[in-house]
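# The following comprises the amino acid sequence and a computationally predicted model.
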Amino acid sequence: MALRWGISCAGLIANDFVNALQTLNPEDHEIVAVGCHDINESNKLCTKFEIPVAHGSYLELAKDPNVEIAYVGTLNPWHYEVSKLMLEHGKHVLCEKPLCMNSKEAEKLIELAKEKGVFFMEGIWVRFFPAYQHVRKEIRSGVLGDILSVKSEFGIKDLVKVGRLSKKAMGGGTILDMGVYTIQACQWVLEKNPVSIKAKGSLNEEGVDVEMSAELDYGDGKKVEINTSALDQLSNSVKIIGTKGEITINEIFCSTRIIDIDGKEKHWPLPPAKFDFHYPNSCGLRYEADEIRKAIRAGKKEHENVPHADSLGIARVQDELRRQLGVHYEGHDD
């Protein structure tokens, strides 16, 4: 039976998500409706992808009885409210990263999902890519030996010119937008949370972080270095060093390539789609969508690749990074 998706946004990421969904078996996935604050934007997405129903509000989408799961791809400050609305109406929810603006909001959503008995997941899509899955198996097999260190960085030159990255009202900042990728990679590799964090960085005139560097101590001599930047181009990679060798994950946020322990590149190409994508390797969104369907049909309320505990751990690291840099968001701080 097809999983019936409702898309609660109509921007670029929504376009890419729908485009990726439509590369999957239509007997497994069906997009039944779009809903956002602007009926004209909903109509545009519906027309482009031949989706049958357009709603002019998030509430209308939440009330749509034909929608099983809502994809929430709004700007960061609205993740909490829109996800909450969908959960309250009994919908499963896939919410784009970062899950919320802070860990307290994330905790509330997770508790609500449990109360309603529905599936809920943060969209850390890259963990479902074959490249990440391969690396996870390599680490757990012991081929790298004992993990000594991880260096994870994500930076794009002049990204600071993009409003959603630099404007406080849009939930900007590299810690929330890009930092989730660097943090989640460390959690993915070490499978635990850090015991201490030391961070530094710089803020723009709005008080939003435009670059950040931090050292995370995971105990037992395991140290992690993470870096984010909206000013400079970084390697955008995850380097994992163990006692027996190292692996590098390229394209940290959309990885189809790695340099394996043997020093050779491995590549998992993506399939073609009907339309061009707005962001690199966005067709890879299909991997998380397909795994979510399997989990829901199996009666699961969370996915082992992105369990609730991991999302809370990531959010708490982000809280501490922002606290040390002095980044505050009105309406989203204690």
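On my side now, so go ahead.
# going forward, measure contacts and count neighbours with C-alpha atoms only.
Fine.
# for Gln133, helix, strand, or coil?
Following DSSP: H, G, I helix; E, B strand; the rest coil, Gln133 is assigned to helix.
# Next, count neighbours for it.
Neighbours of Gln133 under the rule other CA atoms under 10 Å: 13.
# separation between the residue lying closest to it once chain neighbours are set aside and Leu75?
Among residues not flanking Gln133 along the chain, Arg127 sits closest, at 6.9 Å (CA to CA, 6 or more residues apart in numbering). Using CA to CA, to the nearest Å, we find Arg127 at a distance of 21 Å from Leu75.
# Looking at these two, which has the bigger crowd around it?
Each of Arg127 and Leu75 has its neighbours counted (other CA under 10 Å); Arg127 has more, 22 against 17.
# all strands of the stretch 201-334 of the chain, in order?
Along the stretch 201-334 of the chain, counting by DSSP state E, counting those that start in this stretch, strands occupy 209-217, 223-229, 238-242, 245-249, 257-259, 265-267.
# I'd like the ones you listed as CSV, with distance to His303 and mean neighbour count appended.
Converted to CSV, the strands of the stretch 201-334 of the chain look like this (distance: least, CA to CA, whole Å; neighbours: other CA atoms under 10 Å):
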stretch, distance to His303, mean neighbour count
strand 209-217, 26, 21
strand 223-229, 25, 24
strand 238-242, 23, 22
strand 245-249, 22, 22
strand 257-259, 24, 21
strand 265-267, 25, 14
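# this is the comparison structure:
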Amino acid sequence: MTSLIRWGIIGCGNISHDFVTAVRSLKAEENQTVVAVAARSLENAKKFAGKHQVPKAYGSYAEIMDDPDIDVYYVGTVQPTHFDVVSQLLKARRPVLCEKPLCMTVRQTQELVNLSYEKETFLMEAVWTRCFPAVRRLVQELEDGIIGDVLHVSATFGIATEPDSRLRKMSLGGGSALDLGIYCAQLVNLVMANQRWSQLRTLGHLNSDGCDLSLSTSVTYPNRQLATLVTHCEVQLHNEAVISGTKGIIKLAPPFHCPTELELPSGSVSFPLPDSLPDATYMYANSAGLQYEALHAADCLRKGLKQSPLMTLKDSIRTAEMTEAMRKQAGVSYPQDDFHYDDNTFHFHQDRCI
């Protein structure tokens, strides 16, 4: 039997609700459980724990970090807090699966990667897309050359948010690039094998709070390759991804960031979501697919890996570079852009990323 993986959950919002529901829906033989949750108030933590039958609740993030009965932490807090929370966990050598975006800026992302290497501790950005069977099949088809040389990738992600949505608030790390564009960027980088682009150009619209409501980005690569990324916080887009090669086209059907269907030149292939608890309710589409992510993270831990082979630390850095370039060209600036480092001690070892 596989060893038991005990999860600690930091943050009790909607995404943590979905993740815990997914973990609890895993088959018994997968041997995973959630043993503790933490929120900024004990009342919220207890409410969440009671709803999900979690035995322990903490009223601060610091308390749960000291729990010796936790094997890995899932960080589902608002994104401006990710850097501080994950830094503390890594310094204590506690394995981490952190919701996307891993950080607000490239520099913060690099700092966490450094810390992960220094402490020899598992770190994965929770880009669940990479764990879906449809995406893993996509990678295999591309490696097999089924569509020849890829020359164009197109990805769109737009949702109609309310005026008071978190995506529209600077203080909460809002903006379409970090919340939606990250899915487009990670897919482009996956297909393009993380190669450095030649040029990146972005146009978009900002709200009065300085958040990007919409972006349109064109990226060129060597060898005549091109990528097109479109994000929107005000209207629903088709939310599909299309990879075009010299011998054909592959499409990740909507919603491409959590896909259940892959359209190949030979026809469509379906990948049904895993079963959930009979009474399971989810806040987001296809969140039963978070089981794939939990299974993958647990597999990494059981194998003693320090990073995910599906979403490597290099993947996280390259994706952060793209989303940062996108939003900066549109004129978006976060307080974290002025994040202070001691340049005498900061050295990023990108060559250590697999």
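It's in. The model shown is predicted, which means the values in this text are computed figures rather than measured ones.
# TM between them?
The pair, once superposed, lands on a TM-score of 0.96 when counted by TM-score structural alignment, normalised by the length of the first structure; 333 aligned residues with a CA RMSD of 1.3 Å.
# In a markdown table, list the strands of the stretch 201-334 of the first structure along with distance to Val150 of the first structure.
Listed next are those as a markdown table, based on distance: least, CA to CA, whole Å:
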| stretch | distance to Val150 of the first structure |
| --- | --- |
| strand 209-217 | 10 |
| strand 223-229 | 5 |
| strand 238-242 | 5 |
| strand 245-249 | 10 |
| strand 257-259 | 15 |
| strand 265-267 | 19 |
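# so which of those strands comes closest to Ser42 of the first structure?
Of all these, strand 209-217 sits nearest to Ser42 of the first structure, with 32.0 Å by CA to CA.
# Packing partners of that closest one?
Judged by 3 or more CA pairs under 8 Å, 6 or more residues apart in numbering; DSSP states H and E, strand 209-217 of the first structure is in contact with helix 174-177, strand 196-203, strand 223-229.
# what element comes up after the shortest one heading to the C-terminus?
Note on helix 174-177 of the first structure: by DSSP states H and E, the next helix or strand toward the C-terminus is helix 179-190.
# returning to what we had before: of all the helices and strands packed on strand 209-217 of the first structure, which lies closest to Ser152 of the first structure?
Nearest to Ser152 of the first structure among those is strand 223-229; the distance by CA to CA comes to 4.8 Å.
# Run the chain-centre distance for that closest one.
Relative to the centre of its chain, strand 223-229 of the first structure is centred 17 Å away, using CA atoms, centre = their mean, to the nearest Å.
# distance of the residue in the second structure that the residue nearest to Gln133 of the first structure lines up against from Lys100 of the second structure?
By TM-score structural alignment, Arg127 of the first structure lines up with Arg130 in the second structure. To Lys100 of the second structure, Arg130 of the second structure is 12 Å away according to CA to CA.
# Distance check, the aligned partner of Lys294 of the first structure in the second structure against Thr77 of the second structure.
Matched across to the second structure, Lys294 of the first structure falls on Asp299, judged by TM-score structural alignment. Asp299 of the second structure sits 24 Å away from Thr77 of the second structure, taking CA to CA as the criterion.
# With neighbour numbers in mind, choose between these two.
Taking other CA under 10 Å, Asp299 of the second structure and Thr77 do not tie; Thr77 has more neighbours (21 against 17).
# quick one, what contacts the aligned residue in the first structure for the more buried one?
By TM-score structural alignment, Thr77 of the second structure lines up with Thr74 in the first structure. The contact partners of Thr74 of the first structure, by CA atoms under 8 Å, 6 or more residues apart in numbering, come to 8-9, 11, 96.
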